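Visitor: my questions are about this predicted structure, shown below with the sequence.
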Amino acid sequence: MSRSPALKRPTMIARAFRLHQTARAVCAAAVLALVPTLAHATEAPIPVKVFVGAMFEIGKNTGDRAGEFQHWYERYWMNAKPIEVTGAIAPVYCNDDGVCGAVLGMGKVNSSASMQAILLNPRFDFSKAYYILSGVAGTPPQRGTIADVIWATWVLDYDLGHRWAPEENTAGAPTFMPRKGYEDYRRFKLNPLLVDWAMKLSADTPLADSETAQRYRQRYPDEAARRAPAVATGTHMSGDTFFHGPGLSKEAQYIAKLYGADDYRITEMEGAAIALVIKRTHGTDRVLALRGAVNFDQGNPNETTLQHLDPKPGETAGGFAETVQNIERVGSRVVDHIVQHWDAWKDGVPAQ
């Protein structure tokens, strides 16, 4: 026997009340979820004076073995709250002086994706920002040594072009040909006036060294390889490939000369890609690239390239800890000067 409409009515009212309460709960949760977004939307964007981009950190940002970011973090952001950015590999940190920084990730795709996400995030105002792209790298023993710190005059893409096997070429000839029409994507001449400022402010920075690195340098006959570390300038070569050996090092120098750049002093992975991202949004007149050498890009004359890549215990270059310290020592001189003299720098690189 079916119930009468009068008997059904309390059940229907109760069900409607439960649905109403559920809808209110869902709406309340949605509003609460939007609160941080709405709060951020009403906040004024952070005016960035200097942005420091590192590529990796080994562990934590402080208190353990330092990678590329830790010394920067300990100097500028120990009390800063992390700012999560969708699309970036790690949070951004900013201090009250307008110095911001982040780990961007290793490799061209990884780092440039993070940089693009950060640049487009409305939490930040990059309209007057200066950039320091910071990290470790390799160096050819003919022109550099372990713990050197090199400001880039040019940043070049090592990969964008045509390559073929050496045995398919005239013996000893280059096996690289640039792809026409991609000039703006693969070579970046950094602002000479800004690079001059960087050298003026940091050339006399005392650099750390180690006995391990000192012993390792003596394995090489080159005068540049055997000397103490220094601050200098030169071309940075960006490639996703960790190229090693005298043949590929020679080819990197060939590419540098082919593009009209200075001698290549640094082999790294990210600079050209990050420079391109910054160029498309704000231009590269305020970009600096700073790298410290933690390895030679080839073995000494008494070892093969594979022996150089897979050394025996105790035969590594050493000097990593000292080099990451040197990078921050050198770079912070420029960061601090720009911030302390912001009125002179905010509208562009001042004349010397």
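Guide: Alright, I've got the coordinates.
Visitor: when you work out contacts or count neighbours from here on, use the C-alpha atoms and nothing else.
Guide: OK.
Visitor: helix or strand: which one has the closest residue in space to residue 202 that isn't next to it in sequence?
Guide: Counting by Cα to Cα, 6 or more residues apart in numbering, residue 202 lies nearest to residue 330, which is 5.5 Å off, once chain neighbours are set aside. Here residue 330 sits within helix 320-340, counting by DSSP states H and E.
Visitor: quick one: list the elements packing against that helix.
Guide: In this structure, helix 320-340 makes packing contacts with strand 50-54, helix 70-76, strand 130-139, strand 149-157, helix 192-202, strand 287-296, judged by 3 or more Cα pairs under 8 Å, 6 or more residues apart in numbering; DSSP states H and E.
Visitor: the first one - contacts with which helices or strands?
Guide: Spelled out, it's strand 50-54. Using 3+ Cα pairs under 8 Å, 6+ apart, the elements in contact with strand 50-54 are strand 99-103, strand 130-139, helix 320-340.
Visitor: got the contact list for stretch 62-78?
Guide: By Cα atoms under 8 Å, 6 or more residues apart in numbering, the surrounding residues in contact with stretch 62-78 are 54-61, 93-95, 99, 102-103, 134-136, 321, 324-325, 328.
Visitor: narrow these to those that are buried.
Guide: 54-57, 61, 93-95, 99, 102-103, 134-136, 321, 324-325, 328 (16 or more other Cα atoms under 10 Å).
Visitor: returning to that earlier point: name the surrounding residues that touch the helix holding residue 330.
Guide: Counting contacts by Cα under 8 Å, 6+ apart, the residues outside helix 320-340 that touch it are 49-50, 66-68, 71-72, 97-99, 132, 134-136, 146-149, 198, 201-203, 205, 207-210, 231, 290-294, 345.
Visitor: can you list the buried residues in that helix?
Guide: Neighbour-count burial for helix 320-340, with 16+ other Cα under 10 Å as criterion, is recorded at 320-335, 338-339.
Visitor: do a quick rundown of the strands in the protein.
Guide: Secondary structure of the chain by DSSP state E: the strands cover 46-47, 50-54, 92-94, 99-103, 124-125, 130-139, 149-157, 161-163, 176-178, 187-189, 231-238, 264-268, 287-296.
Visitor: and these: which comes nearest residue 350?
Guide: The closest of those to residue 350 is strand 130-139. By Cα to Cα, the value is 12.9 Å.
Visitor: dump the helices and strands packed on strand 50-54 into TSV; add distance to residue 45 as well.
Guide: Below are the helices and strands packed on strand 50-54 laid out as TSV (distance: least, Cα to Cα, whole Å):
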stretch	distance to residue 45
strand 99-103	13
strand 130-139	16
helix 320-340	18
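Visitor: not counting its neighbours along the chain, what's nearest residue 278?
Guide: In space, and not counting its chain neighbours, residue 278 is closest to residue 284: 6.5 Å by Cα to Cα, 6+ apart.
Visitor: list the residues that contact the one you found.
Guide: Listed by Cα under 8 Å, 6+ apart, the contact set of residue 284 reads 190-191, 275, 278.
Visitor: use this one as the comparison:
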Amino acid sequence: MPFAVRRLIGTAWACLALFGVGTAGAASPAVDAVLACVPGKPCTTSLPVRMVIVTMFEIGADEGDAPGEFQLWKERRQLNVRIPFPQSWHDLYYNPDTQILAMVTGVGTARSATATMALGLDPRFDLSKAYWLVAGIAGIDPQDASIGSAAWARYSVDGDLVHEIDAREIPKGWASGFFALDRKGPDDPNPPDTDGRTFAMNPKLVDWAYALTKDTPLPDDPGVAAARAAYKGYPNAQRPPFVLIGDQLSAMTFWHGKLMNDWANDWVKRATHGKGEFVTSAMEETGTFQALTYLDKVGRADKQRVMLLRSGSNYSMPPPGVTAADNLLRENEGYSGMRASLESLYLVGSKVVDELLDHWDRYEQAPPQ
């Protein structure tokens, strides 16, 4: 059945749900069987999953109010079957017609790692052929892109497993107080990664996703334009939102400022031995990818089918003439690119989702090249 037809069917079931007609039993007997299973216990039926959408937070309700990362996917993809998931932060939502499953991991590496592992080991789902799209907002480096821009990552680098000396006590000549474990200082080259500090995406899948989406028109508005106009001397920060390839630093500390931004660029380069380029900052990915790496080893997920898309809701450093503290406190009152970044995530991510589902006969067996 063509995907466009399947989407119309999904919309019809969504309308029925509004009038109190249950979608689970009507849409699929398998859904009824899975809903009858007790979470955490054996289940004789599993739902087929073609796409897992991984989001990290929602602001309020799951639909109908100011959106977080999850809401647009739920509303626009008719993810109307709620599946209890008490072993994690948030219940799962599923569309039995498109076989899209969406999750909200909760904020931070601990929640993202445990949520992803819990899903991967859940017998209610067949994830053996599933693609995973991690889609979230981020701080974005004004040297590379503007708020509202969306970056496909080749690498996710951990920024927490480090040595740290307070900046007030670092030796003279050190660029920062951070340096790799088992090293003698920030100028000592990072060792080869052997303990999950750097995660590489499937490079062919990243290139394919970027080629498919690089010309996607992204939303812009006067507020976003005003925010980027302040970044004089940063031409990429002043561009209207666009799609790019750029890597992600995952750290639990919400850092901000030019000096920290310089550290992030240096850290990603060192951790990838010159292959990576820091563009976005977030918290969860290394937890998510550590879990997926373990799940891949037991055939519960395929790490070659994992994609990471982050869009800029705020800049990772202030514009000229503004202190890091002032800018961070101002952004904490409401990210200047929040809504634009959420729309960008959905628009760019949806192109990939539609292509995979429209040609599932081609992509079920092997990822696109």
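Guide: That came through, no problem. Computed from a predicted model, the values in this text were never measured in an experiment.
Visitor: mean per-residue distance, the helix holding residue 330 of the first structure versus the second structure.
Guide: Comparison of helix 320-340 of the first structure with the second structure after fitting gives an average deviation of 0.9 Å (mean Cα distance after the TM-score superposition for the first structure).
Visitor: thinking again about what came up before, format the strands of the first structure as TSV; extra columns: distance to residue 216 of the first structure.
Guide: Formatted as TSV, the strands of the first structure follow (distance: least, Cα to Cα, whole Å):
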stretch	distance to residue 216 of the first structure
strand 46-47	45
strand 50-54	26
strand 92-94	37
strand 99-103	30
strand 124-125	44
strand 130-139	14
strand 149-157	18
strand 161-163	33
strand 176-178	32
strand 187-189	33
strand 231-238	20
strand 264-268	19
strand 287-296	10
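Visitor: of all those strands, which one is nearest residue 257 of the first structure?
Guide: Comparing the strands of the first structure against residue 257 of the first structure with Cα to Cα, the closest turns out to be strand 264-268 (8.7 Å).
Visitor: and that closest one, what does it pack onto?
Guide: Using 3+ Cα pairs under 8 Å, 6+ apart as the contact definition, the elements that strand 264-268 of the first structure packs against are strand 130-139, strand 231-238, helix 246-258.
Visitor: nearest residue to the aligned partner of residue 213 of the first structure in the second structure other than its sequence neighbours?
Guide: The pairwise alignment with the second structure assigns residue 213 of the first structure to residue 224, based on TM-score structural alignment. Distances taken as Cα to Cα, 6+ apart put residue 337 closest to residue 224 of the second structure, at 5.8 Å, once the chain neighbours are dropped.
Visitor: return the distance of that neighbour relative to residue 115 of the second structure.
Guide: Distance from residue 337 of the second structure to residue 115 of the second structure, counting by Cα to Cα, to the nearest Å: 27 Å.
Visitor: compare neighbour counts for these two and give me the winner.
Guide: Comparing residue 337 of the second structure with residue 115 by neighbour count (other Cα atoms under 10 Å), the higher total belongs to residue 337, at 29 against 24.
Visitor: ok, now which ones touch whatever residue of the first structure lines up with the more buried one?
Guide: Matched across to the first structure, residue 337 of the second structure falls on residue 319, judged by TM-score structural alignment. By Cα under 8 Å, 6+ apart, residue 319 of the first structure lies in contact with 146-147, 209-210, 212-213, 294.
Visitor: now, which of those lie within helices?
Guide: Cross-referencing the contacts of residue 319 of the first structure with the helices (criterion: DSSP state H) gives 212-213 as the overlap.
Visitor: so what's the residue count around the closest residue to residue 287 of the first structure other than its chain neighbours?
Guide: Residue nearest to residue 287 of the first structure in three dimensions, not counting chain neighbours: residue 131, with 4.8 Å by Cα to Cα, 6+ apart. Using other Cα under 10 Å, the number of residues around residue 131 of the first structure comes to 24.
Visitor: and residue 131 of the first structure, what does it touch?
Guide: When the contact criterion is Cα under 8 Å, 6+ apart, the partners of residue 131 of the first structure are 50-53, 286-289.
Visitor: tabulate the residues you listed (a markdown table), appending distance to residue 108 of the first structure.
Guide: Output for the contacts of residue 131 of the first structure, formatted as a markdown table (distance: Cα to Cα, whole Å):
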| residue | distance to residue 108 of the first structure |
| --- | --- |
| 50 | 21 |
| 51 | 18 |
| 52 | 17 |
| 53 | 13 |
| 286 | 20 |
| 287 | 17 |
| 288 | 17 |
| 289 | 14 |
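Visitor: lining up those residues with the second structure, which overlap?
Guide: Contacts conserved in the second structure for the contacts of residue 131 of the first structure, counting by both residues aligned by TM-score structural alignment, their matches' Cα atoms under 8 Å: 50-53, 286-288.
Visitor: hmm, which two among the residues you listed are most spread apart?
Guide: Across these, no pair lies farther apart than 53 and 286, at 13.6 Å, counting by Cα to Cα.
Visitor: which one of those two is surrounded by more residues?
Guide: Neighbours per residue (other Cα under 10 Å) separate residue 53 of the first structure from residue 286, with residue 53 holding more: 26 against 21.
Visitor: distance check, the more buried one against residue 119 of the first structure.
Guide: The gap separating residue 53 of the first structure from residue 119 of the first structure is 12 Å, by Cα to Cα.
Visitor: likewise for residue 64 of the first structure?
Guide: 29 Å.
Visitor: neighbour count for those two, which is higher?
Guide: residue 119 (18 against 10).
Visitor: touching, that one and residue 126? I think so.
Guide: Yes: with the criterion set as Cα atoms under 8 Å, residue 119 of the first structure and residue 126 qualify as a contacting pair; they are 6.9 Å apart.
Visitor: how deep is residue 152 of the second structure tucked in, by neighbour count?
Guide: 28.
Visitor: and it, what does it touch?
Guide: Neighbours of residue 152 of the second structure in contact, by Cα under 8 Å, 6+ apart: 206, 209-210, 243-247, 307-310.
Visitor: one more time with 6 Å, if that's ok
Guide: Taking Cα atoms under 6 Å, 6 or more residues apart in numbering as the definition of contact, the neighbours of residue 152 of the second structure are 245-246, 308-309.
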